[in-house]
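Asks: Turn this into a model:
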Amino acid sequence: MSNYTLKIKLWSDTTFGRGDGVAGLVDQEVEHDRYGFPYLRGRTLKGLLSEECDNLIAVLPEYSQRQHWQEISNCLFGVPGSTLDTQAKIHVGDACLPDDLRKAIAAQLDREQERQKNGHKPNLTSTDILESLTTIRRQTAIDPENGAPTEHSLRSARVILRELPFESKLLFETELNKGSDDDKDMLALMAVGTLALRRIGSGRNRGRGHVQCSLHNSTNEITKDMDSIERFGRIR
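Replies: The predicted structure follows:
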C-alpha cells in the first residue's frame, strides 16, 4: 500500500454541486457536510482525473503508445464491469479542507450544540461556517435580439470562495515508485493527469472551477519530478 495526497487550490469561485438547491434561497447548492464544510466527492474527482488521462492518451502520436497507456489507465482507474482482478488500483478520497482546520471548528461546533441542548443560544452554527466559506452568485440569460434579460431566467448558485485549499487522500495497492515498470507508469500517468486537471465542478466550462492541482507523497511533490513527467508517452 502507498499513500499520496492530491492538493487542489481554487483560482476562481467554484461549485461542487450536489444536484439540488434550497427552496427560496439558492437553485444550486454545494456539497457540504453536517458542519458546513464544502467538499468534492472522491468518486467525482476520480472521474475527472480519469477523463483528463484519457484526453492525454488520445493525443499520443503512435498507436502502440496509446494502446500501452490506455492499458495503464484501465489498470489504474478500472473499467466498467470490473471484476476483482480488474478493479481500480486507486482509491480516491473526498477532497476536503485541511484536517486541522476542520477538526478545530468541528470541536467548537460540537460544544455549541451541547450549549444549545442546555437552552443556550449557540454562538456558532454550521450555517455560519458554510456562509463564511461560500457566497451566492446570480445570473440570467440575455435575449440576443434586444440585449435585455430573458424573463424567468434568473438563477442562483452557491459558490466556494477562490483561493481555498482542498486535499484528497489517494490510496494505491502497491508502492508505485518502487514497484514494477507498470506501477511506475501508473504514477507517471497520475502525475500528468493531475497537472492537466484545470477545471472542476459545475459551470467549469463557463468560467468557474479554475484550479491548480499537485500530487504529493510523504516527502516530495510528484508533479515536480521530471523523471515521472517525462516517463509518460514512452513504451515499455
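Asks: all contacts plus neighbour counts: C-alpha atoms, from now on.
Replies: OK.
Asks: ok, residue 18 touching residue 27?
Replies: No: using C-alpha atoms under 8 Å as the test, residue 18 is too far from residue 27 to be in contact (10.9 Å).
Asks: so how far is whichever helix in the chain runs longest from its chain's centroid?
Replies: Secondary structure of the chain read by DSSP state H shows that its longest helix is helix 99-117. Offset of helix 99-117 from its chain centre (C-alpha atoms, centre = their mean, to the nearest Å): 25 Å.
Asks: Ok, stretch 146-155 next?
Replies: Here stretch 146-155 is found 32 Å from its chain centre; the criterion is C-alpha atoms, centre = their mean.
Asks: Next secondary structure after the longest helix of the chain?
Replies: helix 126-133 (DSSP states H and E).
Asks: ok, residues contacting whatever helix or strand comes next after that next one?
Replies: For helix 126-133, the following helix or strand on the C-terminal side (DSSP H and E) is strand 134-139. Contact with strand 134-139 is made by 26, 154-161, as judged by C-alpha atoms under 8 Å, 6 or more residues apart in numbering.
Asks: Strands - which of these land there?
Replies: If you go by DSSP state E, the contacts of strand 134-139 have 155-160 in strands.
Asks: any idea which of these is closest to residue 10?
Replies: residue 160 (8.6 Å; C-alpha to C-alpha).
Asks: re earlier: pull out the buried residues from the longest helix of the chain.
Replies: Using 16 or more other C-alpha atoms under 10 Å as the test for burial, helix 99-117 gives 105-106, 109, 112-113.
Asks: let's see this one next to it:
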Amino acid sequence: MHNFKIKITTKSPLQLGYGRAGIVIDSDVVHDKYGMPYFPAKRFKGLLYESALEIAEIFDEKIFTKKDIDKLFGQGEDGISRIYINNFYLKNYEKMYSDWQYLNNEYKGFFTAQSILDLYTDIRYQTTIDKKTGTTVDGSLHNMRIIDAGTEFYGEIILIEDCELNQKILALALKNLRFAGAKRNRGCGRINCLLINEKELPQKIFKEVI
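Replies: Down below sits the predicted model:
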C-alpha cells in the first residue's frame, strides 16, 4: 500500500456541477456546507480511468493494457478496486473548515455559505442566438457558477496493490489528465494534476513515453 499526494490546479474556470440548481443559479458547483468547493473523489476516479484508457490506446497497449487498467480500477472480473481516492479539498481545508465553523456559530447570518462560495467562484451567463435573425432566443438565458482559474485542490490516492505496473498506470494517467467538468468547448475545464511525491516512484516508468 502506498499513499500518493496529489495537487489539482485549475488552469481555466472549472464547472464541477452536481445536478442541482438554486433560485438564482441554474447550474451550481459542488461545495461543502460552508461554501468551500471541492473535487469529488468518484468523479476524479472516473476521469483518471478514462485518461489511463487513452494512454493505453495511444501506445497500442504496449505500456499497459485495458485489462490492467480495469483490474486497478475495479472494473475487472472480480470487481475489486486496487486504488482508493479521497475527495480533493482546498489547501489548509481542515483549518479553514474549523475557522468558518467558529465564525458561523459566533456571527450567525453574517458569514453564509453563499458569501464564502463567492470567494472561490464566479457566475457566467450565456444565451442562444437565433442564426436566422441574429437575436437571442426567448427564454434561453442560462447562468452557471464556475470555480476560478488558479484554484488548487489537494488530496491523496492510495494504491492498495502497490506494484510497478499500477504505479505506471497512475503516474501516466495523472500526467495525461488535462480536462474536467462541463463546458470544455466554452473555455472551461483545463486542469493540471501534479503527483507531489513523484520522486518516490522509479523513474524508469516514465521513460517509455518520453
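Asks: still on that earlier bit, which members of the ones in strands among the contacts of strand 134-139 of the first structure are classed as buried?
Replies: Of those, these count as buried by 16+ other C-alpha under 10 Å: 156-160.
Asks: Which of those residues sits closest to residue 75 of the first structure?
Replies: Among those, residue 160 lies closest to residue 75 of the first structure (C-alpha to C-alpha), at 33.3 Å.
Asks: What segments of the second structure are helices?
Replies: For the second structure, the helices defined by DSSP H cover 41-58, 66-73, 93-106, 113-117, 164-176, 204-207.
Asks: list the contacts for the counterpart of residue 159 of the second structure in the first structure?
Replies: Aligned by TM-score structural alignment, residue 159 of the second structure pairs with residue 172 of the first structure. Residues counted as contacts of residue 172 of the first structure (C-alpha under 8 Å, 6+ apart) are 1-3, 89-91.
Asks: rerun at 10 Å
Replies: By C-alpha atoms under 10 Å, 6 or more residues apart in numbering, the contact set of residue 172 of the first structure is 1-4, 76, 88-92, 183, 186-187.
Asks: now those residues: which count as buried?
Replies: 3-4, 76, 88-92, 183, 186-187.
Asks: Taking the residues you listed together, which two end up most distant?
Replies: The largest separation in those, counting by C-alpha to C-alpha, is between 92 and 183 at 16.9 Å.
Asks: Closest one to residue 204 of the first structure out of the contacts of residue 172 of the first structure, please.
Replies: Of these, the one sitting nearest to residue 204 of the first structure (C-alpha to C-alpha) turns out to be residue 92, at 20.7 Å.
Asks: For the corresponding residue of the second structure for that closest one, give me its contacts.
Replies: Matched across to the second structure, residue 92 of the first structure falls on residue 85, judged by TM-score structural alignment. For residue 85 of the second structure, the contacting residues are 3-4, 40-45, 155-159, by C-alpha under 10 Å, 6+ apart.
Asks: now those in JSON lines, with distance to residue 58 of the second structure?
Replies: Below are those laid out as JSON lines (distance: C-alpha to C-alpha, whole Å):
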{"residue": "3", "distance to residue 58 of the second structure": "28"}
{"residue": "4", "distance to residue 58 of the second structure": "25"}
{"residue": "40", "distance to residue 58 of the second structure": "27"}
{"residue": "41", "distance to residue 58 of the second structure": "26"}
{"residue": "42", "distance to residue 58 of the second structure": "25"}
{"residue": "43", "distance to residue 58 of the second structure": "23"}
{"residue": "44", "distance to residue 58 of the second structure": "21"}
{"residue": "45", "distance to residue 58 of the second structure": "20"}
{"residue": "155", "distance to residue 58 of the second structure": "28"}
{"residue": "156", "distance to residue 58 of the second structure": "27"}
{"residue": "157", "distance to residue 58 of the second structure": "24"}
{"residue": "158", "distance to residue 58 of the second structure": "26"}
{"residue": "159", "distance to residue 58 of the second structure": "24"}
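Asks: if we can go back for a sec, now the contacts of strand 134-139 of the first structure as a markdown table including distance to residue 230 of the first structure?
Replies: Conversion of the contacts of strand 134-139 of the first structure to a markdown table gives the following (distance: C-alpha to C-alpha, whole Å):
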| residue | distance to residue 230 of the first structure |
| --- | --- |
| 26 | 45 |
| 154 | 47 |
| 155 | 45 |
| 156 | 43 |
| 157 | 40 |
| 158 | 39 |
| 159 | 36 |
| 160 | 34 |
| 161 | 34 |
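Asks: Please identify which pair of these lies farthest apart.
Replies: Pairwise distances across the contacts of strand 134-139 of the first structure peak at 21.2 Å for 154 and 161 (criterion: C-alpha to C-alpha).
Asks: and those two? which has more neighbours close in?
Replies: A count of neighbours by other C-alpha atoms under 10 Å puts residue 161 above the other of residue 154 of the first structure and residue 161, at 17 against 12.
Asks: Is the more buried one in contact with residue 15, as I believe?
Replies: Yes: here residue 161 of the first structure reaches residue 15: they are 9.1 Å apart, a contact under C-alpha atoms under 10 Å.
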